[in-house]
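Asker: Sharing a model that was predicted from the sequence below.
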Amino acid sequence: MAQSLLTEQPRAAEADLVRRAVGKDEAAIRSIIQTNNRRLYRVARSIVRDDSEAEDVVQEAYLRAFSALPEFRGESSLATWLTRIVFNEALQRRRRRVEQPVAQPNPPPETQSQVIPFPFAGHRTVDPEHVIAQREIFRLMERAIDDLPEDFRTVLVARVIEDMSIEETADLLGLKPETVKTRLHRARRLLKSALSDHIGPLFSDVFPFDGARCGRMTEALVKRLLISA
């Protein structure tokens, strides 16, 4: 009984949020968008493999979703419902791109969105060299995920990056749960192999102590030695 009540409470809260959004309540609309933005962007990005196009997909999907929101019946969670809309929109966008290829210039690096934003560990100050190294690892991860076959890439993004359950992922992709498990296993093996090929040569530069860090310590040590001399 207690578990049933816990399940009913989120559903009731979500139903109220939907009702308010249908009534054009700005706070409710913002809440839905902000809660689901990251998942929807990543799912779209896993299919279209382009940052700006993934943003376009998500925006178009939101427009479709909010226009259909009065018909939302809560048979699945709102997040799952939105994810299906984004998934289908991304597939349609990719088909149109294949049928009518259009060359589009890439946005400058400083305006590109991060595909998989990993937070820095802890709250300590990170020196510029460390930031640059982490950004390079991000790029390697993104490139390796982009290079996965789509069947494996979409499963990996849904299960590992967005932490969707096996059942949610199977429902989203129209697969059997066993197929999701198999594809996830293959995706992880391919990703591990790709990262090993790219990151292996970088191990010689791990834990760097040069540049600004080396300079700061050298200056501080020289001053202490001169003072004590």
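Answerer: On my side now, so go ahead.

Asker: contacts, neighbours, all on C-alpha from now
Answerer: OK.

Asker: what helix or strand does the spatially most central residue of the chain sit in?
Answerer: Taking Cα atoms, centre = their mean as the criterion, Arg42 is the residue nearest the geometric centre of the chain, at 3.9 Å. Take DSSP states H and E as the rule and Arg42 turns out to sit in helix 26-48.

Asker: what's that helix in contact with?
Answerer: Identification of contacts with helix 26-48 by Cα atoms under 8 Å, 6 or more residues apart in numbering yields 17-18, 20-21, 51, 53-55, 57-58, 79, 82-83, 86-87, 90-91, 93-94, 115-116, 146, 150, 153-154, 157-158, 162.

Asker: In addition, the following structure is provided for comparison:
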Amino acid sequence: MAMTETIAASGAASDMDIVQRVLNGDGMSFELIMRRYNRRLYRIARGFLKNDADAEDTVQDAYLHAYRNLARFEGKGPLSAWLAKIASNVALGRLRSSGAGTEGISFDDPEAQEEANFMADVIANFPTPEQNAARGEVRRLLETAIDALPDAYRMVFMLFAVEGLSVNETAECLDVEAATVKTRYHRARKILQEQLASLVDATAGELFPFDGARCDRIVAGVLGRLGLPPGDSA
């Protein structure tokens, strides 16, 4: 059966069913997992790294780690949360090993004065009103504002608000307390609301669009690195 037919036939298959297929030797079924969660992992990585190419590389690395450690997934929580944790760890590792080192990365709770400084930078980098009207980049304004949030706030906002992880799942991804997640989410939302008002709730679900070409590219990259033949779904 062609992979396109396999994907269509497996649309209703549970994550655990697909995981079991992979563990039983059907490595190509891992493509079903990737196509199911590509958009989520990409947006998480993009929210952490603020760079499209780095985010794609991070997603591939996260999938490789997940594939090689799939037997450790016990199904006690959703596969989506397990993958999100892996992607978060890979993204954080990439940040810490970047050329800038860890000095420029702050995971501590920023002070109010620092919040104002971050938003001043955001405003300075916004396109002009004329450009916005001509290009219809309202969503891009919100993406720019999120990119400029302090690290501690941006990561919580991407996991909790954009990707819809629970408070506990977000806390586990970032190794912080659930109360910290709630506090940082509300502070991040306040910063964004002050600048963009109702745009936060209206457009959060449409952030960082994930097109078919990027999905295919990530899948092909992971399959190639695993030594698996490409499917017919591209």
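Answerer: Okay, I see it. Because the structure is predicted, anything quoted here is derived from the model rather than measured.

Asker: still on that earlier bit, corresponding residue for the residue nearest to the centre of the first structure in the second structure?
Answerer: Following TM-score structural alignment, the counterpart assigned to Arg42 of the first structure within the second structure is Arg43.

Asker: I'd like the distance from its match to Ala100 of the second structure, if you could.
Answerer: Arg43 of the second structure sits at a distance of 23 Å from Ala100 of the second structure (criterion: Cα to Cα, to the nearest Å).

Asker: Run through who's touching stretch 143-160 of the first structure.
Answerer: 42-43, 46-47, 49, 164-166, 169, 180, 183-184, 186-188, 190-191, 194-195.

Asker: Please convert the buried members of those into ChimeraX selection syntax.
Answerer: Buried members of the contacts of stretch 143-160 of the first structure can be picked out in ChimeraX with the line below, counting by 16 or more other Cα atoms under 10 Å:
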select :42,43,46,47,49,164,166,169,180,183,184,186,187,188,190,191,194,195
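
Asker: What's the match for Val162 of the second structure in the first structure?
Answerer: Applying TM-score structural alignment, one finds that Val162 of the second structure aligns to Ile161 in the first structure.

Asker: any idea how far its match lies from Arg39 of the first structure?
Answerer: When distance is defined by Cα to Cα, Ile161 of the first structure is 9 Å away from Arg39 of the first structure.

Asker: Determine how far the helix or strand harbouring Gly215 of the first structure lies from the middle of the whole chain.
Answerer: Secondary structure assigned from DSSP H and E places Gly215 of the first structure in helix 211-228. Remark: helix 211-228 of the first structure is offset 42 Å from the chain centroid, using Cα atoms, centre = their mean, to the nearest Å.

Asker: about what we covered before: same drill for Ile161 and Arg39 of the first structure, tell me which one is more crowded.
Answerer: When Ile161 of the first structure and Arg39 are compared on other Cα atoms under 10 Å, the one with more neighbours turns out to be Arg39, at 21 against 13.

Asker: In three-state terms, label Leu165 of the second structure for me.
Answerer: Following DSSP: H, G, I helix; E, B strand; the rest coil, the label given to Leu165 of the second structure is coil.

Asker: Stretch 173-184 of the second structure: how far from the chain's middle?
Answerer: With Cα atoms, centre = their mean as the basis, the distance from the averaged C-alpha position of stretch 173-184 of the second structure to the chain average is 17 Å.

Asker: Pull out the buried positions in it.
Answerer: Burial within stretch 173-184 of the second structure, assessed by neighbour count using 16+ other Cα under 10 Å, is assigned to 173-174, 178, 181-182, 184.

Asker: swap in stretch 77-90 of the first structure?
Answerer: 77-78, 80, 82-90.

Asker: Would you mind stating the distance between the nearest residue to Tyr67 of the second structure once chain neighbours are set aside and Leu64 of the second structure?
Answerer: If the residues on either side of it in the chain are set aside, Tyr67 of the second structure comes closest to Phe30, at 7.6 Å by Cα to Cα, 6 or more residues apart in numbering. Separation of Phe30 of the second structure from Leu64 of the second structure (Cα to Cα) stands at 10 Å.

Asker: more crowded one of the two?
Answerer: Between Phe30 of the second structure and Leu64, counting by other Cα under 10 Å, Phe30 is the more crowded of the two (21 against 16).

Asker: one step back: buried subset of the contacts of helix 26-48 of the first structure as a PyMOL selection?
Answerer: Applying 16+ other Cα under 10 Å to the contacts of helix 26-48 of the first structure leaves a buried subset, and the PyMOL line that selects it is:
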select buried, resi 17+18+21+51+53+54+55+57+58+82+83+86+87+90+93+94+115+146+150+153+154+157+158
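
Asker: I am finished for the moment; much appreciated.
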